[in-house]
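Chemist: Need a 3D model of the sequence below.
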Amino acid sequence: MSDFRNYQTRSVPAGTRADAGIDEGLRAYMLKVYNLMGLGLLITGIAAVGTVMLATTNNPAAAVATLPNGDMLTSFGYAIFASPLRWVVMLAPLAAVFFLSFRVQSMSVSAAQTTFWVYAGLVGLSLSSIFLVYTSASISQTFFATAAAFGALSLYGYTTKRDLTAMGSFLIMGVFGILIAMVINIFLQSSALSFAISAIGVLVFAGLTAYDTQKIKEMYYENDDTLVAGRKAIMGALTLYLDFINMFMFLLQFMGDRR
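Modeler: Alright, predicted model coming up:
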């Protein structure tokens, strides 16, 4: 038996054992990224549903305002959807994501993770208004369609041998183009431009999902210490979270049934 174990050790090349160790570490790293992202999406969903439940009511006596679609708002709902406070609700996630992006290198893993959870909650608060515009059934259908597309695209990015760097640079330029077009359309209010923005947005963030997955995979380094690896996982989760949310929102404009 001892001779057999010695033979097994000698017969496995050192490079093979090292590659197996890297693969195992990479799988654990990517699993952590996806788990963090998934928990972020869960927090966003709970925050969005909880917010809209607190913001609307079926009791006319408890309502302080009624929307054109018939939804009745509580005082909390009026504050976040109709009062000037709505701008704070809209801009708070942007402030949180910039804070995390610029400060993550000086933060502990627990602090960075907590900031990510807070950001995900703020996004949920901001996105709760979609329940006032689209039916719950269409929101659910769009979410699952996005999840299926995201899973397939991320798997492609993880497994492909093709270098997606050139495509990623083009897609990032596309994001800036979308932002400029959205600002212009605030003044034009063009339905045709809005449709084009949504179509391009879905394609851009679909491509970015594959590109970012490959980039996150390539960021893994076996000898990273716990702090660096933890920060990388959180930023990777944030990147994929943003890809998912943006693809969902653009897709919702196609698949969503307005109330």
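Chemist: all contacts plus neighbour counts: C-alpha atoms, from now on.
Modeler: Fine.
Chemist: can you pull out the helices in the protein?
Modeler: Assigned by DSSP state H, the helices in the chain fall at 2-11, 14-55, 75-81, 85-103, 109-127, 130-133, 136-159, 165-188, 191-219, 226-255.
Chemist: Now render those as CSV, adding mean neighbour count and distance to residue 65.
Modeler: Shown next, in CSV, are those (neighbours: other C-alpha atoms under 10 Å; distance: least, C-alpha to C-alpha, whole Å):
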stretch, mean neighbour count, distance to residue 65
helix 2-11, 10, 75
helix 14-55, 17, 11
helix 75-81, 19, 7
helix 85-103, 15, 15
helix 109-127, 21, 19
helix 130-133, 16, 14
helix 136-159, 17, 21
helix 165-188, 14, 26
helix 191-219, 20, 28
helix 226-255, 20, 26
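Chemist: Would you format these as JSON lines with distance to residue 66 included?
Modeler: As requested, those are exported to JSON lines (distance: least, C-alpha to C-alpha, whole Å):
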{"stretch": "helix 2-11", "distance to residue 66": "74"}
{"stretch": "helix 14-55", "distance to residue 66": "11"}
{"stretch": "helix 75-81", "distance to residue 66": "9"}
{"stretch": "helix 85-103", "distance to residue 66": "16"}
{"stretch": "helix 109-127", "distance to residue 66": "19"}
{"stretch": "helix 130-133", "distance to residue 66": "11"}
{"stretch": "helix 136-159", "distance to residue 66": "19"}
{"stretch": "helix 165-188", "distance to residue 66": "25"}
{"stretch": "helix 191-219", "distance to residue 66": "26"}
{"stretch": "helix 226-255", "distance to residue 66": "24"}
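Chemist: this one as well, want them side by side:
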Amino acid sequence: MKGMVAFATILLVSKTLLVSKTENLMGGHIVDNFSREPERREVNVSGLNTFLTRMYGLMSLAVFVSAITAYLTMTVFKAAVFTFVAGHAGLVWIILLLPIALSMGISFSATRNPVGSFIMLMLVSIIYGVEFSLISAMYTAANIAAAFVSSAVIFVTMAVFGTVTKRDLSRAGSHAMAALVALIIASLINMFLHSAAITYIFSYIAVIIFVVLTAWDAQKMKAIYVNYGAEVSMGGLAVMGALQLYLDFINLFLQLLQIFGMSNRD
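Modeler: Okay, the predicted model is just below:
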């Protein structure tokens, strides 16, 4: 359970750092784009649809790569991976933290080096796939399936809502980010308290937070393309958006997995 809490906390930190960097993209004018007058240029609907298709396609690919990696790790490479983990505890922690560095690398280089950012996105997906495989032994196949289906339904619903709604979600998103920071601090404290009850409650709170963040990220990435799509690489923005949404999805999945798993134990 301690490893699960640590992994969940690292995912929360990754998301927080990435959102902070995205808000500063393009001179810091992303979050308040709805409070400004619309850009004085025509938005190419076809271009926007192409961008959204590419972004969600990359996000889906990242989830697929993580799933395949987790499956292969738990089947074909199970013995080798667990032997490595048992003999290299320090290196395992470095690998555990590596996706944070890769995520920051993507946020800094996405608009300048889309190909390199795509490669880093795939590396993040592979590493998280391995890490998911290491904690999956704690849960039943039914738990994993239920968490995945629930996460997919919630994610698709909120992503569609965030993309099509005319309502400004920036305030709700900002509140969710503040709650996420508070949750990270509380989770770090709980790593020393080892309270299963607190972890259970935090998982529900995290699900609520990422429900909001999924909609906000979908709206935000659409707004970024509308306002800045003509100035930067579409491929780079698609990779950055895919990473944002990928982190939303796997955080939802992980928190729901904890909820289903702990409910069954009770």
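Chemist: quick one: contacts for the one in the first structure that sits across from residue 218 of the second structure in the alignment?
Modeler: Under the alignment defined by TM-score structural alignment, residue 218 of the second structure is paired with residue 213 of the first structure. Residue 213 of the first structure makes contact with 154, 157, 158, 240, according to C-alpha atoms under 8 Å, 6 or more residues apart in numbering.
Chemist: Quick check: the third one vs residue 219 of the first structure, distance?
Modeler: Right, residue 158 of the first structure. Between residue 158 of the first structure and residue 219 of the first structure the computed distance is 12 Å (C-alpha to C-alpha, to the nearest Å).
Chemist: again with the second one
Modeler: Residue 157 of the first structure is 13 Å from residue 219 of the first structure, where distance means C-alpha to C-alpha.
Chemist: what do you get for the last one?
Modeler: Separation of residue 240 of the first structure from residue 219 of the first structure (C-alpha to C-alpha): 14 Å.
Chemist: just residue 150 of the first structure next, same as before
Modeler: Distance of residue 150 of the first structure to residue 219 of the first structure, computed by C-alpha to C-alpha: 20 Å.
Chemist: again, but for residue 111 of the first structure
Modeler: Distance of residue 111 of the first structure to residue 219 of the first structure, computed by C-alpha to C-alpha: 21 Å.
Chemist: And for residue 10 of the first structure?
Modeler: Counting by C-alpha to C-alpha - residue 10 of the first structure and residue 219 of the first structure are separated by 32 Å.
Chemist: okay but residue 51 of the first structure is in contact with residue 128, surely?
Modeler: Yes. Between residue 51 of the first structure and residue 128 a contact is recorded at 6.2 Å, counting by C-alpha atoms under 8 Å.
Chemist: any residues in contact with both of the two?
Modeler: Residues touching both residue 51 of the first structure and residue 128 (C-alpha under 8 Å, 6+ apart): none.
Chemist: So which bit of the first structure is stretch 191-207 of the second structure matched to?
Modeler: Residues 186-202 of the first structure are where stretch 191-207 of the second structure lands when matched by TM-score structural alignment.
Chemist: Give me the distance from the matching stretch to the chain's centre.
Modeler: Relative to the mean C-alpha coordinate of its chain, stretch 186-202 of the first structure is positioned 21 Å out (C-alpha atoms, centre = their mean, to the nearest Å).
Chemist: Name the residues that touch that stretch?
Modeler: Identification of contacts with stretch 186-202 of the first structure by C-alpha under 8 Å, 6+ apart yields 175, 178, 181, 182, 185, 246, 247, 250, 251, 253, 254.
Chemist: Likewise for stretch 90-109 of the first structure?
Modeler: Residues outside stretch 90-109 of the first structure that contact it (C-alpha under 8 Å, 6+ apart) are 112, 115-116, 118-120, 122-123, 126, 227, 230-231, 235.
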